[in-house]
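Engineer: coordinates only, no sequence provided:
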């Protein structure tokens, strides 16, 4: 039996059930569909695993990460399957399942139409110096040299001066007609005209074809690199984040990461300066505990303080990306998988780009309450997760839901 309860924070579920499983709006992992039922990658995975552990489930919606964690500590929910990063601090108050996915903290920014030449040059360098590409180029050049050597040797070995009535003469005459047809249809007419002998013309045409192929390959790499660099933005360092306008998911590890960066920026500022005081105030505002529980569903903007940039807290990743889409912030700091997924969805497709690098890795697991002694439940969930991750279709399952390339970069 599956039921969804629309709640403020995380209320008790309705109906008979063995387990209470909490979700929040966190596309593409967990969200509520148009029919009112839970949807997403983590929900599909839970449906599969719940058959192994033989438990009936009641789903409840929660307003925020903070609400889910409070429910875990109280024991009013058994499992949270919305994405939660496994951290030492969280493991002090509740358990985690086996890690099932690795994502990372990264930045989403508005896509521009300019070419980032640094990205293009890096792409060309990485492509050319990849071992497989380098071997292919070397092999191609070696074949080119061997072909030239063999043709040259053949030209020297054939007798000269035979008339067109001899065996060689008839062969040359028929070959000349075929060569002329090839030259006209392939656009090579005129190539080899500097040679008087037939083999000389063949040699020149073969070299022209090989050179054209090599040039086309090099031009293709360069073109692909520059086309791929259109709209790309150079990576933003973590030290630059405190001075930017950024939207971030409320009470997430991204918010805590931003708070730490702002705190470090305050220590780097001049002691007792207005900048240092402003940054310390920003760090205090970014503390999850500083916000009222009744604001969890609201978009909350930091008050103006006279410093560059500023921060906005949102209840979902989608609302954070919407702030970027509307031009209210410069960037969104958040989960690599979620931001990559949303950047491919309308209306953000072609308007939002996501950094290829991450500030730190984020291991995801399902949170399990310690209330009531759920060690047996944790072992059962771990066992079922491991079975599915060992399946050859595990990566395909991830990319079918989260999109191609949904495995986070290093």
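Structural biologist: Sure thing, it's come through. Since the structure is predicted, the reported quantities are computational estimates derived from the model, not experimental observations.

Engineer: hey, let's count contacts and neighbours off CA atoms from now on
Structural biologist: Fine.

Engineer: what about residue 186, neighbour count?
Structural biologist: A count of nearby residues for residue 186, using other Cα atoms under 10 Å, gives 9.

Engineer: typo on my end, it should be residue 178
Structural biologist: Here the count is done by other Cα under 10 Å, and residue 178 has 12 residues near it.

Engineer: so where does it fall, helix or strand?
Structural biologist: Residue 178 is located in helix 167-186, with elements delineated by DSSP states H and E.

Engineer: let's bring in a second model and compare:
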């Protein structure tokens, strides 16, 4: 009897284990087939070595997954992410990967695995080694600068009107009709604000002179604060450059890779941009001064700038518009479930942490 009960318990346990650990073996048609993987250069996630073999963070991850699932595969190189998506949709590729961003539009056309990397957009700008008149002009035409100038003008006009009201009946300098009197009083107010000599031209009665004294003393403070503010803006802008974050993109010349998720984001935020066929063309244009900022996936920007443009360009610390990279699959692909589970298992391992640190320096 005891042996019979033990046998029942063993069977139940085996059934439960089978339910919690689903069979992730590949279907027969995939286990014997050499599947095609659409790949594009996207260092440090995917790049070719001198011997023609592929390397990179995504490549290492895929080969780790393929090894666990005993997948036979071959890479098929294409020039753009859109070519990868189109290849998956048409059935040319059984999967596509490198640095493919998951977007709503792409999700309509293909299936994605679990994301394996979370990042965002970054901004590359020129190193500010050489002085430039463009930051100065931008500061002088900024809304804050115009506000300060307008405030100074308004105060000067108000003082001029008050002087005219006090002096028009007692001082011929401010008499002779409304238009002539107001013009003279405002002219005096402007001269007084700049601390220039007005000679004998000025208020003569007590209220007018009191207001004039207050205005001349106050104008010293107003102009000093105004000058300090303008100098600070010009100095900071010249030191830090025209672009310090996403909010500055609307006022500068922006570059992006055509037909990319970055270009779509810039369009959705109504930021005008010049499109380039490749990220390298965009970086060359940035270095040549044809654009003021280049927006792209931050890890890719950081890698390329560090490798080839370190003396002329920089990637800002700012990150925006969070994005996720995943493997693209045909709709309803039988690979999805095995890839998802194996992908998550791999990402939970110490191997993945070491791989990310190796390529990106991130822990």
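Structural biologist: Structure received. Computed from a predicted model, the values in this text were never measured in an experiment.

Engineer: got a TM-score for the pair?
Structural biologist: With the length set by TM-score structural alignment, normalised by the length of structure 2, the two chains reach a TM-score of 0.57; 226 aligned residues with a Cα RMSD of 2.5 Å.

Engineer: circling back to that earlier point, which part of structure 2 lines up with the helix holding residue 178 of structure 1?
Structural biologist: For helix 167-186 of structure 1, there is no aligned range in structure 2, judged by TM-score structural alignment.

Engineer: buried set for that helix?
Structural biologist: 172, 176, 179, 183 (16 or more other Cα atoms under 10 Å).

Engineer: can you list those residues in TSV and add distance to residue 146 of structure 1?
Structural biologist: Output for these, formatted as TSV (distance: Cα to Cα, whole Å):
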residue	distance to residue 146 of structure 1
172	23
176	24
179	22
183	23
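
Engineer: out of those, which is nearest to residue 20 of structure 1?
Structural biologist: residue 183 (75.4 Å; Cα to Cα).

Engineer: tell me the SS of residue 81 of structure 1?
Structural biologist: Secondary structure for residue 81 of structure 1, judged by DSSP: H, G, I helix; E, B strand; the rest coil, is strand.

Engineer: give the contact list for it.
Structural biologist: When contacts are counted by Cα atoms under 8 Å, 6 or more residues apart in numbering, residue 81 of structure 1 touches 21, 22, 23, 30, 42, 43, 46, 365, 366, 367.

Engineer: overlap between those and structure 2?
Structural biologist: Here the contacts of residue 81 of structure 1 are checked against structure 2 with both residues aligned by TM-score structural alignment, their matches' Cα atoms under 8 Å, and the contacts held in both are 21, 22, 23, 42, 365, 366, 367.

Engineer: quick one: which of those sit in helices?
Structural biologist: Taking DSSP state H, the ones among those that sit in helices are residue 42.

Engineer: buried members of the kept ones among the contacts of residue 81 of structure 1 into PyMOL, please.
Structural biologist: In PyMOL, the members of those classed as buried (16+ other Cα under 10 Å) are selected with the following command:
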select buried, resi 21+22+23+42+365+366+367
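
Engineer: could you dump the kept ones among the contacts of residue 81 of structure 1 into JSON lines and include distance to residue 344 of structure 1?
Structural biologist: JSON lines is the format used below for those (distance: Cα to Cα, whole Å):
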{"residue": "21", "distance to residue 344 of structure 1": "29"}
{"residue": "22", "distance to residue 344 of structure 1": "27"}
{"residue": "23", "distance to residue 344 of structure 1": "23"}
{"residue": "42", "distance to residue 344 of structure 1": "19"}
{"residue": "365", "distance to residue 344 of structure 1": "25"}
{"residue": "366", "distance to residue 344 of structure 1": "26"}
{"residue": "367", "distance to residue 344 of structure 1": "28"}
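
Engineer: show me where the stretch 101-250 of structure 2 has helices.
Structural biologist: For the stretch 101-250 of structure 2, the helices identified by DSSP state H, counting those that start in this stretch occupy 104-109, 133-140, 143-167, 178-193, 206-240, in order along the chain.

Engineer: an error on my part: the question was meant for the stretch 251-363 of structure 2.
Structural biologist: Under DSSP H, counting those that start in this stretch, the stretch 251-363 of structure 2 gives helices at 261-268, 279-287, 298-308, 336-347, 350-360.

Engineer: now for the last one, which elements pack on it?
Structural biologist: Identification of packing neighbours for helix 350-360 of structure 2 by 3 or more Cα pairs under 8 Å, 6 or more residues apart in numbering; DSSP states H and E yields helix 57-69.

Engineer: quick one: the helix it packs on to helix 350-360, angle?
Structural biologist: Angular relation of helix 57-69 of structure 2 and helix 350-360 on a 0 to 180 degree scale: 160 degrees, by axes from the mean of the first three to the mean of the last three Cα atoms, to 10 degrees.

Engineer: structure 1: matching residues for helix 57-69 of structure 2?
Structural biologist: The alignment places helix 57-69 of structure 2 over residues 41-53 of structure 1 (TM-score structural alignment).

Engineer: point out the most buried one among the helices of the stretch 101-250 of structure 2.
Structural biologist: Comparing the helices of the stretch 101-250 of structure 2 on average neighbours per residue, with mean count of other Cα atoms under 10 Å, the densest one is helix 178-193 at a mean of 19.

Engineer: these two touch, right, residue 339 of structure 2 and residue 111?
Structural biologist: No - taking contact to mean Cα atoms under 8 Å, the distance of 11.9 Å between residue 339 of structure 2 and residue 111 leaves them out of contact.

Engineer: my guess is residue 251 of structure 1 contacts residue 66. True?
Structural biologist: Yes - contact status for residue 251 of structure 1 versus residue 66: in contact at 6.1 Å, counting by Cα under 8 Å.

Engineer: looking for the alignment partner of residue 73 of structure 1 in structure 2.
Structural biologist: With the correspondence set by TM-score structural alignment, residue 73 of structure 1 lines up against residue 89 in structure 2.
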